[in-house]
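Student: next input, structure requested:
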Amino acid sequence: MFVKYSNLYASKKNVLNSTITEAEMKAFFGILILSGYVQLPRRRMFWENSKDTHNEVVSSAMSRDRFEFIMSNLHCCDNSKLSQQDRFAKVRPLFEAINRNFQLFCPVRAAHSVDESMVPYFGRHGCKQFIKGKPNRYGFKIWMGAISFSDCAGYCVWLEPYQGSNTQIPTMCKLFGLGPSVVLHYSTVLCQMLSLPYHIFFDNFFTTVPLLEELLRHNIRGTGTVRENRMSKCTVQSKTDMKKTTRGTYDYGSTENKVLIVKWNDNNIVNVATNNLQVHHIHHVSRLQKRKKITVDQPQCIKAYNALKGGVDRCHENISYYRTSIRGKKWYSCLIFYILDLSIQNSWHLHRLQGGSMDQLTFRRQIAMTLLETNRVSRKRGRPSCLENAESRFMNTNEHYLVRQDKPTRCRVCHKPVQKKCYKCDVALHMDCFVPYHTKN
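Tutor: Predicted structure coming up:
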């Protein structure tokens, strides 16, 4: 996909004799993956000859100019066939392909969670969002469904970029409102994969009583925190009365369609709605009150929610450790790099489920090194930079002197064979070229 459409885009700009190969694209993505755990302030510093920043693996795999060329022409769609209604048409084929693959290799688990994810972006775009309190407050909002079960918590199953009313969600789901429509659409995705008694967890942005009733009609369990004005006049204590009770007090009631609503007094009043879980049996949890540990009662549905809600949050956490640090100038480049990091995170989960023992950093490094070492692009070496050894070649001239080397190499000034080199700079030089090389122009 990337090779085909990047070459198509470059050809439309009349760039001749610059066809991108599959090996070059793999090496390009290998450099992006490596930048997640080897971060530099500027991406060109990977190719500098300075000893403090030069990266031999990157520079030997691909030249700097070739990397810049691929970055400027990176595409995953045909610009002549873009949908005017879809603001993410530039990356739509990539989202569709990645969703298919995530669902094809998805582990079979019943517990799932739905939440929003933020892709950091600080440029200009009509779909850029600001969400107060998020680690990444500015960027593109992505609806995401992920597994919440402990052994593979964080495996992303489905994702969809948010674009207002044009978000790619079925019209029938949108009748229930913005948040519930995302949960309903994710439930249909799960049912298309495999018919299981799924249990979906979500926060109060998504939870409504009609949503839980609709999920129950499709034999899907749902649990989520719920806002005070969405309880359908269920007969439970008001928030004001509950605050006057002791810590650990709870009350519950049900609607006409068997949706249970539980109100619990902890640090604050917690409201949970569920169409499957029960209040009993009661668990005991430890809390700190006036510098003393106390034990308070906790209903079963709230304990289950706390244990299985964090699937998407775990996915965010894994990505944030080694997020691709190289940035592009195109608005969609951050989405491409985000999907790259997300794919590695999912692959790492599958690796562990197959009995692998690598942590995420080792797994990421192995992918990067494999791509860079097996897809090296043959190229001619250019002239050495005039700034080579600039920090030391013009200072402490008494420490520079010529020594004999084992075999002749090219002089750095006149480019003729020579048997001697500068001891401090480790550069081949003739006697006559020694002074010009160590003198500023």
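
Student: going by C-alpha atoms from here, please, whenever you check contacts or count neighbours.
Tutor: OK.

Student: okay, strands next: where are they in the stretch 251-400 of the chain?
Tutor: 260-265, 269-274, 283-289, 292-298 (DSSP state E, counting those that start in this stretch).

Student: okay, helices next: where are they in this protein?
Tutor: 2-12, 22-34, 56-61, 64-73, 92-104, 171-174, 178-193, 209-217, 239-243, 300-308, 311-321, 333-353, 360-374, 431-437 (DSSP state H).

Student: now do the contacts for Tyr162.
Tutor: Cys127, Phe140, Lys141, Ile142, Trp143 (C-alpha atoms under 8 Å, 6 or more residues apart in numbering).

Student: narrow the residues you listed to those that are buried.
Tutor: Phe140, Lys141, Ile142, Trp143 (16 or more other C-alpha atoms under 10 Å).

Student: on that earlier part again, among the contacts of Tyr162, which are located in strands?
Tutor: The strands, defined by DSSP state E, take in Phe140, Lys141, Ile142, Trp143 from the contacts of Tyr162.

Student: can you redo the residues you listed as a markdown table with distance to Trp331?
Tutor: Output for these, formatted as a markdown table (distance: C-alpha to C-alpha, whole Å):
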| residue | distance to Trp331 |
| --- | --- |
| Phe140 | 10 |
| Lys141 | 14 |
| Ile142 | 15 |
| Trp143 | 19 |
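
Student: quick revisit: and of the buried ones among the contacts of Tyr162, the nearest to Asp432?
Tutor: Nearest to Asp432 out of the buried ones among the contacts of Tyr162 is Phe140 (C-alpha to C-alpha; 60.4 Å).

Student: roughly how far apart are that closest one and Ile326?
Tutor: Using C-alpha to C-alpha, to the nearest Å, one obtains 18 Å as the distance from Phe140 to Ile326.

Student: one more to line up against the first:
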Amino acid sequence: MRYLRFDRREDRQACLCNDKFALMSEVWDGFVSNSIACYKPGACITVDEQLFPTKARCRFTQYMANKPDKFGITFWLAADVETRYFLNGFPYLGKDDTRPAHQRLGDSVVMKLVEPYVGQGRNVTTDNFFTSLNLVKKLLQKNTSLVGTMNKARRELSPSVRVQSAERFATTILKHERATLTVYQGKPRKSVALLSTMHPTVSIRSDRKRKPETVTYYNVTKVGVDVLDQMALQYTIKGGTRRWPVAVFYNILDMAVINAHVLFKAAPRAPFREEPSSLSLQSNFEKNTCMSRPV
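Tutor: This is a model prediction of the structure:
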């Protein structure tokens, strides 16, 4: 552990000037490339953030009050909903000079994460940080749908969406081209808005809560990255370290183990063939020995 390094010392200063993540870029990019090449995801992909807890010193440590561990390194991740397989990801390093000034951070993150999987009719589930009307239109051009909660303070939403409905469990449906906006009053003073291009029409259940179809679908598909993060923390191999490259390496190992387990279960295997036990081998040897004796 003392001599564990992931870069060359003679090239370190030159790389750090251009990339804050240079000490782990090669290892991380190799892991992501292998994850993309080894698995074909299902129809549903979840995009969300992961706060990897660490006390190591680095220039891109984040503070997130809504997370159990307040401090850590933020990673943008994409995961398969069905198997929780890690599909793609990259760290958040602060301001990105390559991102266009007119493009939102959430739109840029989603388009970068799902780029290897667009054009095949898949669906992407996001939360209110990522979901926007511009993102929906960009994904539709690549034959990819989106379902996600939407911040009701966004400019593209109608002012009527911000009005709290008096009736509980009421649903309001709004349409814009191929996008469907569902406003569901789940609590007396709180409603949720979901934008979907997967549901041209929205059916409503007939039980007491009368949940619309978009809300039910979102609740099922939103947990891909969250469950992946919980599994990685539950069975982590992380140890104490003050070096952030080693902490990132621990995170790679945790997610690599989950991916390996998913691939092991999905890979076809030959039927189990029971090997003869040592007792049967011994009895056969004695039998053959007795038969070879002269009478």
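
Student: which one of the strands of the stretch 251-400 of structure 1 lies closest to Tyr155 of structure 1?
Tutor: Across those, closest to Tyr155 of structure 1 is strand 269-274 (C-alpha to C-alpha), at 23.6 Å.

Student: contacts for the closest one next, please.
Tutor: Under C-alpha under 8 Å, 6+ apart, the answer for strand 269-274 of structure 1 is 207, 209, 212, 221-228, 239, 242-243, 259-264, 301-302.

Student: which part of structure 2 matches stretch 338-345 of structure 1?
Tutor: Matched against structure 2 by TM-score structural alignment, stretch 338-345 of structure 1 falls on residues 251-258.

Student: buried sites along that stretch?
Tutor: Asn251, Ile252, Leu253, Asp254, Met255, Ala256, Ile258.

Student: of those, just say which sits nearest to Arg8 of structure 2.
Tutor: Ile252 (19.7 Å).

Student: measure the closest one to Ala78 of structure 2 for me?
Tutor: Distance from Ile252 of structure 2 to Ala78 of structure 2, by C-alpha to C-alpha: 14 Å.

Student: ditto for Ser292 of structure 2
Tutor: For Ser292 of structure 2 relative to Ala78 of structure 2 (C-alpha to C-alpha), the value is 67 Å.

Student: more neighbours: those two, which one.
Tutor: Between Ser292 of structure 2 and Ala78, counted using other C-alpha atoms under 10 Å, the more crowded position is Ala78 (29 against 9).

Student: corresponding residue for the more buried one in structure 1?
Tutor: Match for Ala78 of structure 2 (TM-score structural alignment): Gly145.

Student: so what's the closest residue to its match other than its chain neighbours up against?
Tutor: Spatial nearest neighbour of Gly145 of structure 1, chain neighbours left out: Val114 (4.5 Å); criterion: C-alpha to C-alpha, 6 or more residues apart in numbering. With contact set as C-alpha under 8 Å, 6+ apart, Val114 of structure 1 has these partners: Trp143, Met144, Gly145, Ala146, Val183, Tyr186, Ile200, Phe201, Phe202, Gly311, Val312.

Student: which of those sits closest to Gln84 of structure 1?
Tutor: Nearest to Gln84 of structure 1 out of these is Trp143 (C-alpha to C-alpha; 21.4 Å).

Student: report how many residues lie close to the closest residue to the closest one other than its chain neighbours.
Tutor: Using C-alpha to C-alpha, 6+ apart and skipping the chain neighbours, the partner closest in space to Trp143 of structure 1 is Glu116 (4.7 Å). Counted with other C-alpha under 10 Å, the neighbours of Glu116 of structure 1 add up to 18.

Student: contacts only, for the equivalent of Glu116 of structure 1 over in structure 2.
Tutor: With the correspondence set by TM-score structural alignment, Glu116 of structure 1 lines up against Glu49 in structure 2. Neighbouring residues of Glu49 of structure 2 by C-alpha under 8 Å, 6+ apart: Thr74, Phe75, Trp76, Leu77, Val225.

Student: right, and the fourth one touches Asp48 too?
Tutor: Yes: applying C-alpha atoms under 8 Å as the test, Leu77 of structure 2 and Asp48 come out as touching, 5.7 Å apart.

Student: what residues are shared contacts of these two?
Tutor: With C-alpha under 8 Å, 6+ apart, Leu77 of structure 2 and Asp48 have common neighbours Val225.

Student: you'd agree Ala146 of structure 1 is up against Val183?
Tutor: No: the pair Ala146 of structure 1 and Val183 does not pass the contact test of C-alpha under 8 Å, sitting 11.6 Å apart.

Student: one step back: state the distance from the match of Ala78 of structure 2 to Leu353 of structure 1.
Tutor: 19 Å.

Student: which of the strands of the stretch 251-400 of structure 1 sits most buried?
Tutor: Mean neighbours per residue, mean count of other C-alpha atoms under 10 Å, is largest over the strands of the stretch 251-400 of structure 1 for strand 260-265, with a mean of 24.

Student: what about the residue mapped onto Val136 of structure 2 from structure 1, how many residues nearby?
Tutor: Under the alignment by TM-score structural alignment, Val136 of structure 2 pairs with Leu212 in structure 1. The number of residues packed near Leu212 of structure 1 is 26, by other C-alpha under 10 Å.
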